[in-house]
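Trainee: what follows is a predicted protein model with its sequence.
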Amino acid sequence: MTAFAGWDMPVQFSGLKQEHLAVRQQVGLFDISHMGKFRLVGPKVLSFLQGLVPSNLHRLATSRAQYTVLLNAQAGIIDDIIIYNHGGPADREEVTLIVNAATTEKDKQWLLPHCQQAGVELQDLSQELVLLALQGPQALSTLQRLFPQDFSELPTFAHQSIKFNGESIFLARTGYTGEDGFEIMASAETGQKLWQTWLDWGVTPCGLGARDTLRLEAGLGLYGQDMDEQTTPLEAGLGWLVHRDKPDPFIGQAILERQRQNGLAKKLVALVMEDRHIARPGYAIVCEGQPVGRVTSGTLSPFLDQAIALAYVPPAWSQPGQSLGVEIRGKIYAARVVKRPFYRRP
């Protein structure tokens, strides 16, 4: 166990590698109740959120979700979030925001004045609801054993309400592992019942350690390491979230337009080490004998069995195939830039 953002969190249950491989090959279960959970209710909530994110939420249909980022005036990333649209009449739309645990209070304080100005109510459900993630190739069949509905046609980034244990619970086909999977939000009582049922069936419980190695193999950034308020989505490899067809202005837009025109000072890249030395966060990236960047995330990939990392470097050294060095305890070890993700599910 470890302290994380005010919660006691499991780093591992049976072991990081065993949990990691269970998710890649069968199915694993994560308790991610530490994530922030906001419900926004009011008039034209999606239109209100349009000014706070670079993504075009007019595209977001009812019962669908959008991964995006909250931006500050410098286009720095306040947090990366998922917006779930529940729909409703124009005068009382409803959305759920899932935010990072470490930034829950910061996000809340950022959103509140904007909500108040727009007449939108923000309900903080972070302490009330359990959030579970069932992830892996067998996630669908495991879910189907418990519910009569057919979830095979539920698209990725779609969600719905289903009945279980006498209550309506939230089910979304989303996750942070690179595998197919589902995230379920429910009361504490129902969440515990689901958790115990799946453990009784032999589903592998997974901790923070496997969650981190899985997301890194999938090339997914971690807030606070691979992105922060000094990093823009264009620099963090999230340019696909900045929709050029968006009709409404948003916070940070001018900075992003300037970066598109003038170029970036840094860019997040994926690295594979040429040997098994692990590039840890903070290690220097070296090119032609000079430090040019830093590692933000790194591990020995349990599934690929090679050392992988994410790092910021100048765009000139960001093309796949580029040779770089990583300084580890005073020595330089060879690495090369590759395309993200490191792992893509079959």
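Mentor: Arrived safely. Numbering: from 1, shown residues only.

Trainee: C-alpha only now, for contacts and for neighbours.
Mentor: Will do.

Trainee: contacting residues for Gly263?
Mentor: By Cα atoms under 8 Å, 6 or more residues apart in numbering, the contact list for Gly263 is empty.

Trainee: check the one 10 residues further on too.
Mentor: Going by Cα under 8 Å, 6+ apart, Met273 touches Ala279, Gln306, Ala307, Ile308, Ala309, Tyr333, Ala334, Ala335, Arg336.

Trainee: give me the buried positions along stretch 280-287.
Mentor: By neighbour count on 16 or more other Cα atoms under 10 Å, the buried set for stretch 280-287 is Arg280, Pro281, Tyr283, Ala284, Ile285, Val286, Cys287.

Trainee: for stretch 271-279, that is, sorry about that
Mentor: For stretch 271-279, a neighbour-count test (16+ other Cα under 10 Å) marks Leu271, Val272, Met273, His277, Ile278, Ala279 as buried.

Trainee: how far does it sit from its chain's centre?
Mentor: Distance, stretch centre to chain centre, for stretch 271-279: 24 Å (Cα atoms, centre = their mean, to the nearest Å).

Trainee: distance across it, terminal residue to terminal residue?
Mentor: Its first and final residues considered, stretch 271-279 spans 9 Å by Cα to Cα, to the nearest Å.

Trainee: how about stretch 296-314?
Mentor: Start-to-end span of stretch 296-314 (Cα to Cα) is 14 Å.

Trainee: and the contacts of stretch 35-48?
Mentor: For stretch 35-48, using Cα under 8 Å, 6+ apart, the contacting residues are 57-58, 90-101, 103-104, 118-126, 129, 131.

Trainee: meant to ask about stretch 10-30, not that
Mentor: So stretch 10-30 is in contact with 1-2, 132-139, 177, 179, 195, 203-211, 213-214, 302-303, going by Cα under 8 Å, 6+ apart.

Trainee: any of these buried? List them.
Mentor: Buried residues within the contacts of stretch 10-30, counting neighbours by 16+ other Cα under 10 Å: 132-139, 177, 179, 195, 203-211, 213-214, 302.

Trainee: the residues you listed in helices, which ones?
Mentor: Among these, the ones falling in helices (DSSP state H) are Ala139, Trp195, Leu208, Gly209, Ala210, Arg211, Thr213, Leu214.

Trainee: distance to Asn262 for the residues you listed - can I get that in CSV?
Mentor: Formatted as CSV, these follow (distance: Cα to Cα, whole Å):
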residue, distance to Asn262
Ala139, 45
Trp195, 50
Leu208, 39
Gly209, 39
Ala210, 39
Arg211, 36
Thr213, 35
Leu214, 35
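
Trainee: of the residues you listed, which pair is most distant in space?
Mentor: Trp195 and Thr213 (22.1 Å; Cα to Cα).

Trainee: Arg329: neighbouring residues, count only.
Mentor: Burial of Arg329 is recorded as 7 neighbouring residues (other Cα atoms under 10 Å).

Trainee: how near is it to Ile278?
Mentor: Remark: distance between Arg329 and Ile278 (Cα to Cα) = 11 Å.

Trainee: putting a second one here so we can go through both:
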Amino acid sequence: MHTALYGVHKGLNALFTDFAGWEMPVRYSSELAEHRAVRQAAGLFDLSHMGEIELTGPQAGDALDHAMVGTLSAVKPGRARYTMICAEDGGVLDDLVVYRLADEKFLVVANAGNAALVAAELKSRAEKFDVTVEDRSADTALIAVQGPNSAAIVGSVSDVDVSGLKYYASMQAHVRGHDVLLARTGYTGEDGFELYVPAGEAVDVWHVLAAAGEPHGLLPAGLACRDTLRLEAGMPLYGNELTSALTPFEAGLGRVVKFEKPEFVGKAALEGRREPSQVLVGLRGEGRRAPRHGYKVLDGAREIGEVTSGALSPTLGHPIALAYVATELSEPGTSLSVDIRGRIEPVEVVATPFYKRT
């Protein structure tokens, strides 16, 4: 599948990769240059492979409270919340951002590989509520501007004062005549904005942002640097740190589960899985050899976990990784090792995020 911006990426000589069935730009120039642009200036991302599901009606909030682990009915219009949708056994089906656009209108943003599943689950779980569930993914493009210069760039082409937009908040805006939902959200650890745009207008909006960003050092950025950016920020990736076999508690995200609300899908199972035998931790390595997805984590000769994501951090200059390890060995400062292609390399358990902007 191709996003509405595929032709733009081709014109920029992007290198493509398959991601959840979408042909997406993995890099344009070099992932290191794109990574550094986001940390130091700004990057422009096409995220149109993500899914957008709209819920409208007097019981939209109640339907989401039943379907998800968080209390979405408590979110105020104009704000957003990170949450998860779980199976009956407590396994994570997807992690999501939910925007409340009005009293009776919500937008659920799902990961690309799970968008169809989330839409189907929401429709099924909302059947007993007075709400309409519509999958808007095919009609919606998503463009992100991320980095310390993002506010200057987006502010220069929109009709709103972006300085007043709080983190995890959204508003309707015009970008050079185009209606967009403008959100101060992101997946890079930097300040940034995500623009939800009608798919047919995505090319124009992309070019407007690219031109506005040129004097601010903005570069188009692909999935490769997006992955190292989110890893440095300690943010989970579905399929790596989150799967249907794992609960929010194992991922260290139990705070998103709100047991105080009435019955919701997966509540009973999650009650019994609050104290997992393995948890997600950060690992810091030495030298230049980075742990990668699937590598085994060792305590001496004993295998006690597995790396879910890893890279040589472009910002920090040393190897970093996220890994599931036995709970009793999860304290920061614990010395472990990783089998990197037959070579045992020392690592230390550290707190995440690895990188936090000042």
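Mentor: That came through fine. Keep in mind it's a predicted model, so treat the numbers as computed, not measured.

Trainee: save the contacts of Met273 of the first structure as JSON lines, and put in distance to Phe157 of the first structure and secondary structure too.
Mentor: Formatted as JSON lines, these follow (distance: Cα to Cα, whole Å; DSSP: H, G, I helix; E, B strand; the rest coil):
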{"residue": "Ala279", "distance to Phe157 of the first structure": "32", "secondary structure": "coil"}
{"residue": "Gln306", "distance to Phe157 of the first structure": "30", "secondary structure": "coil"}
{"residue": "Ala307", "distance to Phe157 of the first structure": "30", "secondary structure": "strand"}
{"residue": "Ile308", "distance to Phe157 of the first structure": "27", "secondary structure": "strand"}
{"residue": "Ala309", "distance to Phe157 of the first structure": "27", "secondary structure": "strand"}
{"residue": "Tyr333", "distance to Phe157 of the first structure": "39", "secondary structure": "strand"}
{"residue": "Ala334", "distance to Phe157 of the first structure": "38", "secondary structure": "strand"}
{"residue": "Ala335", "distance to Phe157 of the first structure": "34", "secondary structure": "strand"}
{"residue": "Arg336", "distance to Phe157 of the first structure": "32", "secondary structure": "strand"}
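
Trainee: buried subset of those residues?
Mentor: Of the contacts of Met273 of the first structure, these count as buried by 16+ other Cα under 10 Å: Ala279, Gln306, Ala307, Ile308, Ala309, Tyr333, Ala334, Ala335, Arg336.

Trainee: show me the contacts for Ile307 of the first structure.
Mentor: Quick fix: residue 307 of the first structure reads Ala, not Ile. Applying Cα under 8 Å, 6+ apart, we find Ala307 of the first structure in contact with Val272, Met273, Asp275, Arg276, His277, Ile278, Ala279, Gly298, Thr299, Leu300, Ser301.

Trainee: aligned to the first one, what sits in the second structure?
Mentor: Under the alignment defined by TM-score structural alignment, Val272 of the first structure is paired with Arg284 of the second structure.

Trainee: my guess is that match contacts Glu345. True?
Mentor: No. With contact defined as Cα atoms under 8 Å, Arg284 of the second structure does not reach Glu345; the gap is 10.7 Å.

Trainee: three-state assignment of the aligned partner of Thr197 of the first structure in the second structure?
Mentor: Aligned against the second structure by TM-score structural alignment, Thr197 of the first structure finds its counterpart in Val208. Following DSSP: H, G, I helix; E, B strand; the rest coil, we place Val208 of the second structure in the helix state.

Trainee: and Val208 of the second structure, what does it touch?
Mentor: Val208 of the second structure makes contacts with Val157, Arg176, as judged by Cα under 8 Å, 6+ apart.

Trainee: ok, Ile285 of the first structure next?
Mentor: Contact partners of Ile285 of the first structure, counting by Cα under 8 Å, 6+ apart, are Pro291, Val292, Gly293, Arg294, Val295, Ala311, Val313, Leu324, Gly325, Val326, Glu327.

Trainee: so which of these comes closest to Asp150 of the first structure?
Mentor: Closest to Asp150 of the first structure out of the contacts of Ile285 of the first structure is Ala311 (41.2 Å), distances taken as Cα to Cα.

Trainee: how close does the closest one get to Arg211 of the first structure?
Mentor: 19 Å.

Trainee: what strand or helix carries the corresponding residue of the second structure for Leu21 of the first structure?
Mentor: Here Leu21 of the first structure is matched to Arg36 in the second structure, going by TM-score structural alignment. Per DSSP states H and E, Arg36 of the second structure falls inside helix 31-40.

Trainee: show me which positions of that helix end up buried.
Mentor: Across helix 31-40 of the second structure, burial judged by 16+ other Cα under 10 Å covers Glu31, Ala33, Glu34, His35, Arg36, Ala37, Val38, Arg39, Gln40.

Trainee: now do stretch 62-71 of the first structure
Mentor: Thr62, Ser63, Arg64, Ala65, Gln66, Thr68, Val69, Leu70, Leu71.

Trainee: sorry, back to before: ok, the contacts of Met273 of the first structure vs Gly224 of the first structure, which is closest?
Mentor: The closest of the contacts of Met273 of the first structure to Gly224 of the first structure turns out to be Ala309 (Cα to Cα; 15.3 Å).

Trainee: measure stretch 215-225 of the first structure end to end?
Mentor: Stretch 215-225 of the first structure: ends 13 Å apart by Cα to Cα.

Trainee: now it: which residue numbers in the second structure?
Mentor: Stretch 215-225 of the first structure lines up with residues 230-240 of the second structure when matched by TM-score structural alignment.

Trainee: and for the matching stretch, what are the contacting residues?
Mentor: 94-95, 111, 187-189, 242, 282, 293, 308-310, 313, 320-322, 352-356.

Trainee: against the second structure, where does stretch 170-178 of the first structure fall?
Mentor: Under the alignment (TM-score structural alignment), stretch 170-178 of the first structure falls on residues 181-189 in the second structure.

Trainee: chain center to the matching stretch: distance?
Mentor: Centroid separation between stretch 181-189 of the second structure and its chain, computed with Cα atoms, centre = their mean, is 10 Å.

Trainee: got the contact list for that stretch?
Mentor: For stretch 181-189 of the second structure, the external contacting residues (Cα under 8 Å, 6+ apart) are 144, 146, 165-173, 191-197, 226, 229-230, 232-233, 235, 355-357.

Trainee: residues of that stretch that come out buried?
Mentor: Here stretch 181-189 of the second structure shows Leu181, Leu182, Ala183, Arg184, Thr185, Gly186, Tyr187, Thr188, Gly189 as buried, counting by 16+ other Cα under 10 Å.
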